[in-house]
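K.L.:
Sharing a model that was predicted from the sequence below.
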Amino acid sequence: MSRYRPPRKRGSPYITPEGEQALREELHQLWKVERPVVTQTVHEAAKNGDRSENGDYIYGKRRLREIDSRVRFLNKRLDELNVVDRAPQDTSKVYFGAWVTLEAEDGSEKTWRIVGPDEFDLALDKLSMDSPMARALLGKRCDDEVTVNSPSGEQLYHIVDIHYSP
């Protein structure tokens, strides 16, 4: 059986300035802080002789591969990203970077920020622009109704507010 996996579809190339800064900090942490420590651990473990039974060596080499893979990904991704650092001209519509307050059918309200796929975090109310919810919201105005297809069925939302400052 082959281990081949088809390449993942690339996400949208947009990111907020905060998201870009977070990716750059992660790259710095991996390359300048974590990798030298792991490299030194592997170097010391290699001195101990038999590498086939040396846990520090085996797991250190595995961690180095993980770090190098993530560093390659971050370098390529940062080169192709477009930082969106200003609001659109028409702020009455939902675009990238907008804070959107939605009212569900049961009357509950939730505010989401539309961000790039590299920085989404549902716990922080950041919604990827490639998600079904965000795709349904893009281009809509206040007081529009939005239908979102979800695994539990269609859900209807009402756009209560749109703004572009945090």
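P.N.:
Yep, that arrived. Since we're looking at a predicted model, the values are computed, not measured.

K.L.:
all contacts plus neighbour counts: C-alpha atoms, from now on.
P.N.:
OK.

K.L.:
where along this structure do the strands fall?
P.N.:
14-15, 82-83, 99-104, 109-115, 126-128, 145-150, 153-163 (DSSP state E).

K.L.:
Let's have those strands in TSV, adding mean neighbour count and distance to residue 47.
P.N.:
Formatted as TSV, the strands of the chain follow (neighbours: other C-alpha atoms under 10 Å; distance: least, C-alpha to C-alpha, whole Å):
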stretch	mean neighbour count	distance to residue 47
strand 14-15	23	44
strand 82-83	16	45
strand 99-104	20	55
strand 109-115	21	47
strand 126-128	22	47
strand 145-150	15	55
strand 153-163	17	59
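
K.L.:
which helices and strands sit right next to the helix ranked longest in the chain?
P.N.:
In the chain, assigned by DSSP state H, the helix with the most residues is helix 55-80. Judged by 3 or more C-alpha pairs under 8 Å, 6 or more residues apart in numbering; DSSP states H and E, helix 55-80 is in contact with helix 17-28, helix 35-46.

K.L.:
I'd like the strands of the chain written out as a markdown table, with distance to residue 28 added.
P.N.:
Output for the strands of the chain, formatted as a markdown table (distance: least, C-alpha to C-alpha, whole Å):
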| stretch | distance to residue 28 |
| --- | --- |
| strand 14-15 | 18 |
| strand 82-83 | 19 |
| strand 99-104 | 29 |
| strand 109-115 | 22 |
| strand 126-128 | 24 |
| strand 145-150 | 38 |
| strand 153-163 | 33 |
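
K.L.:
In contact with residue 30, which residues?
P.N.:
67, 71 (C-alpha atoms under 8 Å, 6 or more residues apart in numbering).

K.L.:
structure B:
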Amino acid sequence: MNKAFVKESDEDGDDDLAPENVRLPPGTKNYITTEGYNKLRAEFTRLMNEERPEVVQIVSWAASNGDRSENGDYLYGKKRLREIDRRMRFLTKRLEIAEVVDPSTQPNKDQVFFGATVVYSDKAGEEFRVTIVGVDEAEPLLGKISWISPVARALTKAREGDTVVLRTPAGMDELDILEISYPEPSREQK
């Protein structure tokens, strides 16, 4: 069918399912921790092996009931199936380009890099604890910030005792680095 007659764009819109619509900057790698990678794989597996077959079964049952135009189970099921398929395409793309980084193997543990947990204070003296993670695993309310976020970029390469400048829409802020830590290597790595 000609695209003039349907509501589709040339882009598949899979990036719309990124956390808070975060897209990777052009030319950058999709850094992710082992934990984050495993969570994305688990979500993909759950969608593929549990949710999708369940929804397909419901749609199939609803379709067998006859008139589909006013069949809520059928209409909702088809919509949910499209959402699941779109999320699975997104996860497939992200997992394919993922570059898994194990922060516990970081040689420069006295500096802030990907995977570091940093305790810092701002000008007002308020303390914050953040862990720098991949864009697909960032959860700012839980203290997990993306490595491309302004705070992470300001902190990167800093050492304990350093003061870094953070540019915000409200102006400049100074962050004092109080503590840097990395996860311990697992037993298999020792």
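P.N.:
Nice, thanks for sending it over. Worth saying up front: this structure is predicted, and the values here are computed from it rather than measured.

K.L.:
returning to what we had before: average offset between the longest helix of structure 1 and structure 2?
P.N.:
By mean C-alpha distance after the TM-score superposition for structure 1, the fitted helix 55-80 of structure 1 averages 0.7 Å away from its aligned residues in structure 2.

K.L.:
try stretch 18-25 of structure 1
P.N.:
In the superposition against structure 2, stretch 18-25 of structure 1 averages 0.7 Å from its aligned positions (mean C-alpha distance after the TM-score superposition for structure 1).

K.L.:
Structure 2: matching residues for that stretch?
P.N.:
Residues 35-42 of structure 2 are where stretch 18-25 of structure 1 lands when matched by TM-score structural alignment.

K.L.:
list the buried ones in the matching stretch?
P.N.:
The neighbour-count check on stretch 35-42 of structure 2 (16 or more other C-alpha atoms under 10 Å) flags 36, 37, 40 as buried.

K.L.:
mind checking which of the strands of structure 1 is nearest residue 76 of structure 1?
P.N.:
Nearest of these to residue 76 of structure 1, taken as C-alpha to C-alpha: strand 82-83 at 12.6 Å.

K.L.:
equivalent range in structure 2 for the closest one?
P.N.:
By TM-score structural alignment, strand 82-83 of structure 1 lines up with residues 99-100 in structure 2.

K.L.:
Identify the residues contacting that stretch?
P.N.:
29, 30, 31, 32, 33, 34, 37.

K.L.:
Which two of the residues you listed have the greatest separation?
P.N.:
Of all pairs in the contacts of stretch 99-100 of structure 2, the most separated under C-alpha to C-alpha is 29 and 34 at 15.0 Å.

K.L.:
Can you find the partner of residue 64 of structure 1 in structure 2?
P.N.:
Counting by TM-score structural alignment, residue 64 of structure 1 lines up with residue 81 in structure 2.

K.L.:
ok, now which ones touch the residue nearest the centre of structure 1?
P.N.:
Nearest residue to the geometric centre of structure 1 (C-alpha atoms, centre = their mean): residue 118, 2.5 Å. By C-alpha under 8 Å, 6+ apart, residue 118 of structure 1 lies in contact with 11, 15, 19, 128.

K.L.:
10 Å instead?
P.N.:
11-16, 19-20, 22-23, 77, 81, 128 (C-alpha atoms under 10 Å, 6 or more residues apart in numbering).

K.L.:
aligned partner of it in structure 2?
P.N.:
Per TM-score structural alignment, residue 118 of structure 1 is aligned with residue 136.

K.L.:
quick one on the thing from earlier: quick one, which of the strands of structure 1 is nearest to residue 92 of structure 1?
P.N.:
Nearest of these (C-alpha to C-alpha): strand 153-163, 6.8 Å.

K.L.:
Average separation of that closest one from the aligned part of structure 2, please.
P.N.:
Mean for strand 153-163 of structure 1 is 1.2 Å (mean C-alpha distance after the TM-score superposition for structure 1).
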